[in-house]
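J.: Just the structure for this:
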Amino acid sequence: MRIRHLTITAALLGTLCLPAHADEQVRDISRDTLAPNDGWASLGTGTTGGAAADDAHVYTVADRAGLVRALDGGSDTPKIIKIAGTVDANTDDAGRRLDCADYATDGYDLKKYLTAYDPRTWGADKPSGPQEEARQASAARQAERVVFPVGSNTTIVGLGSSAVLKGASLQVKGADNVIVRNVELRDAYDCFPVWQPNTGGLGDWKTAYDTLWLNGATHVWVDHVTASDQGHPDAGEPTCFARNYLRHDGLLDITNGSDLVTVSWSRFAAHDKAMLIGNGDNVTSDRGKLRVTLHHNEFDGVVQRAPRVRFGQVHLYDNRYVVPEDSLDYRYSIGVSTESRIYAENNAFHTPSHVEVADLVKSWNGTALHASGTLFNGYPVDLLTIHNAYNSGSERDLTDDVGWTPTLHGTVDSAAVADRAVARGAGAGRIR
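T.: Down below sits the predicted model:
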């Protein structure tokens, strides 16, 4: 009887002593919707993603083929897509791993491409001819594999703490009501960058794929996402034509009249140009759009564009910025461009000694920035005043009046409180 008693006791303990956070592990988050007043994406009809999907349109996918079927060509049918484990975009229909050599066609060869368009002999004209045509054909073959159109009324959510979408470019084009949560978006690697001789004066390499691209999209909630170049950092790529041979574009770009977007509790890491909001100084049709809320996100090892904004009304609050000690190429965090109206409050910055407060903001044709409650290496700073004082010789002074005050938000914590919370809770696999 005593043995039986011990067995029953052990069984009860096994029931009562559950693993830490077991309730969160079993909680189904796939039908979660954006809370009222949680940023711009809550305005009007709000953002519900695929919450209305019937059981026939709830998918669990573990490979590229399953993801393609679930997305249904970007249809607007309400759908929930659960990512299980690692889904690799660079695979064939049988699941075999593909690399850049598998996509190359029509005689494309990088060495021949570099020889053909060497600025010392080719000059400043755009590449044309057999090698550029072969590059375009090769790029098209890769795009067929790695570009995934996301339609309206869609939720994409990672299962558990290890969901990864690798090598993919999720593109929300002209769609409404989309949620992307709890998934790691990793290494949208472009095998065939194009040389642009006239970019930036010296020329530069242009890549094709953002890990997540909102293109004319509305009512989008991005939450607890981790986005990075993990696997193929651009810093490890060679220098070609005296420029880094880039393989990645943005981590999250919000362009072409996208509107009503909330990005929360996400982590953007180890990348050059992380987030572009508004893609052109002359795209005046963006006026009144590009309304974006960024809160409780971490930008770790991001060189620039965290974010860079044109035209948009952007509420940037309770975010954490980390510039690693060895980040000698750091340029800026907040980019103030044409007609942007950024309301930044209670953000925390951690930088090494060679990065100063004045480096955190860069302006191109921008006129205003509201910045309050900023912490710089643990100390409160007046970001705007310091920016104007140190950059008045090279950039236009910015005023504090951005013409609006955010109202769609939850509690705005102090930068110190938010800094600790974001360090613990931002990124995929950390939904509580």
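J.: Please count neighbours and contacts with C-alpha atoms only from this point.
T.: Noted.
J.: Show me the residue sitting in the middle of this structure in space.
T.: Among the residues of the chain, the one closest to the centroid is L252, at 2.8 Å (CA atoms, centre = their mean).
J.: Spit out the contact partners of that one.
T.: L252 makes contacts with D210, T211, L212, W213, L214, A274, M275, L276, as judged by CA atoms under 8 Å, 6 or more residues apart in numbering.
J.: Turn those residues into JSON lines, including neighbour count and secondary structure.
T.: Shown next, in JSON lines, are the contacts of L252 (neighbours: other CA atoms under 10 Å; DSSP: H, G, I helix; E, B strand; the rest coil):
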{"residue": "D210", "neighbour count": "27", "secondary structure": "coil"}
{"residue": "T211", "neighbour count": "29", "secondary structure": "coil"}
{"residue": "L212", "neighbour count": "24", "secondary structure": "strand"}
{"residue": "W213", "neighbour count": "24", "secondary structure": "strand"}
{"residue": "L214", "neighbour count": "25", "secondary structure": "strand"}
{"residue": "A274", "neighbour count": "28", "secondary structure": "coil"}
{"residue": "M275", "neighbour count": "26", "secondary structure": "coil"}
{"residue": "L276", "neighbour count": "21", "secondary structure": "strand"}
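J.: One more, so I can put them side by side:
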Amino acid sequence: MRLLPVSRTRMLHVALGIALLAAIGAPASADDTRDISRETLAADDGWAAAEGGTTGGAAADDAHVFTVRNRAELVRALDGGSATPKIIRIAGTIDANTDDEGRRLDCADYATDGYSLKKYLAAYDPRTWGSAKPSGPQEEARQASAARQAERVEIAVGANTTIVGLGDSAVLEGASLQIKDAGNVIIRNVELRDAYDCFPVWQPNTGGLGDWKSAYDNLWLRGARQVWIDHVTASDGDHPDAEEPTYFGRNYLHHDGLLDITNASDLVTVSWSRFADHDKAMLVGNSDSATGDRGKLRITLHHNEFESVVQRAPRVRFGQVHLYNNRYVVPDDAHDYRYSWGVGTESAIYAENNAFTTPGHVEAADLVKSWNGSALHQTGSLFNGFLVDLLAINNAYNSGSERDLTADVGWTPPLGAPIDSAVKADHDVARGAGAGRIR
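T.: The predicted model follows:
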């Protein structure tokens, strides 16, 4: 058969037709149709990849894939924290401080039994009340008011669940997501903002001078197992505690942690996330006496950004925590910075190639704080562009009341992707960490 030549005009028409099909919705490429809600943790991605890995709700059938746009839809999809495999896609901003009809609730809506801040301050002023724990009508009213808010903002996440934000603007505001005694959970690509406690409690004997204690973490893992947190942004939102007033000589704190991992939680990977504009960012292990945490709290933190965080990035008790390729930024106007790594009781932090940028009044010796810890393994730490040995610096400049830390933490990380230099990680994390930045 003789093939006829194809004219240049016909070739041009074919090319234009292909372009037109693309413009009006021809099938997209694989990259354009990526469905992150079905993705699971890679086999080598930190502690959450161990012992079977973390798949979240990837096995969910079509009846258990939800797109939610408000608190009521989110709560229904979570099904009371059931273990049924489920995928929950968050679209837009969901405000936890709303009633069942979607009406916005504020602190006045939760207050009950005659509670008022003015009365509370008058009742428990240390100059007249003393150092006893608050009790009586105003404390009882505070507790009742707090319980009403907790019913709205504490949201339970059950096993075999994936929560993922759609696009680059998924926000869960005012909520305290809680993974309690549940495993195999994935949370990705969502901003967790402003878990605001309307009713902080005064604790007269905390820290010697007393302190205000709030109830809610943006995300709290208690007895959780095999959890992957990825490309999450957590902050105080538009209500930073630094702008709150001072009562009884102490800052009136409305937020607790951004991410706390406690009560023998285990096998957790936190990656490519951003923790910002907060005091106590991340607590691993909640008590020196919680000996049930021994052998648990195995956690990997990599490619995360901690910016404008005062302390606990993280503070660790008992756990084997692998910190690598994280970015720490202390802003120039930060005068309340305390430390980044808290080396607590029986902790075993293995830190590699992390980068710190601080103003001149923050020294390398400020980055590590020992809280009855004994060991810290660190290599490749970058401080304002210079490689430093944070272990040696800590031991040289500790207060004298603290014992020197040793470099032997008793373990080496069994899982982990190739580790970048601190310089590369600093650059990549600045561009890629946080919600809305999955590529």
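J.: before we move on, the earlier item: for the contacts of L252 of structure 1, which one is nearest V157 of structure 1?
T.: Set against V157 of structure 1, the nearest of those by CA to CA is L212 (13.8 Å).
J.: Alignment lookup: the closest one to structure 2.
T.: By TM-score structural alignment, L212 of structure 1 lines up with L219 in structure 2.
J.: List the residues that contact that match.
T.: With CA under 8 Å, 6+ apart, L219 of structure 2 has these contacts: S176, L177, Q178, I179, L192, G257, L258, L259, D260.
J.: please redo it, this time with the cut-off set to 6 Å
T.: S176, L177, Q178, L259 (CA atoms under 6 Å, 6 or more residues apart in numbering).
J.: D300 of structure 1 now?
T.: By CA under 6 Å, 6+ apart, D300 of structure 1 lies in contact with A269, Y321, V322.
J.: so what corresponds to it in structure 2?
T.: Mapped onto structure 2 by TM-score structural alignment, D300 of structure 1 lines up with E307.
J.: what about its match, helix or strand, and which?
T.: According to DSSP states H and E, E307 of structure 2 maps onto strand 305-311.
J.: Flag every buried residue along that strand.
T.: E305, F306, E307, S308, V309, V310, Q311 (16 or more other CA atoms under 10 Å).
J.: got those residues as CSV, with distance to N70 of structure 2 columns?
T.: Output for these, formatted as CSV (distance: CA to CA, whole Å):
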residue, distance to N70 of structure 2
E305, 28
F306, 29
E307, 29
S308, 30
V309, 30
V310, 32
Q311, 33
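J.: Please identify which of those is nearest to K133 of structure 2.
T.: Q311 (26.3 Å).
J.: who's in contact with that closest one?
T.: Going by CA under 6 Å, 6+ apart, the list of residues near Q311 of structure 2 reads D279, K280, R338, Y339, S340.
J.: mind checking how far it is from T379 of structure 2?
T.: Separation of Q311 of structure 2 from T379 of structure 2 (CA to CA, to the nearest Å) stands at 21 Å.
J.: Please apply the same query to Y339 of structure 2.
T.: Distance, Y339 of structure 2 to T379 of structure 2, by CA to CA: 18 Å.
J.: Now the aligned residue in structure 1 for F383 of structure 2: closest residue in space, sequence neighbours ignored.
T.: In structure 1, F383 of structure 2 lines up with F376, judged by TM-score structural alignment. Excluding its sequence neighbours, the residue lying closest to F376 of structure 1 (CA to CA, 6 or more residues apart in numbering) is F349, at 4.9 Å.
J.: Quick check, H322 of structure 2 in contact with T300.
T.: Yes: the criterion here is CA atoms under 6 Å, and H322 of structure 2 meets it with T300 at 4.7 Å.
J.: which one in structure 2 is aligned with G425 of structure 1?
T.: Aligned counterpart of G425 of structure 1 in structure 2: G432 (TM-score structural alignment).
J.: likewise E339 of structure 1?
T.: Here E339 of structure 1 is matched to E346 in structure 2, going by TM-score structural alignment.
J.: Repeat that for R267 of structure 1.
T.: Alignment note (TM-score structural alignment): R267 of structure 1 maps to R274 of structure 2.
J.: Pull the contacting residues for its match.
T.: So R274 of structure 2 contacts T233, N304, E305, A433, G434 (CA under 6 Å, 6+ apart).
J.: redo that, cut-off 7 Å
T.: V232, T233, A234, N304, E305, F306, A433, G434 (CA atoms under 7 Å, 6 or more residues apart in numbering).
J.: And the corresponding residue of structure 2 for P130 of structure 1, how close does it get to Y115 of structure 2?
T.: Using TM-score structural alignment as the criterion, the counterpart of P130 of structure 1 in structure 2 is P137. For P137 of structure 2, the distance to Y115 of structure 2 (CA to CA) stands at 8 Å.
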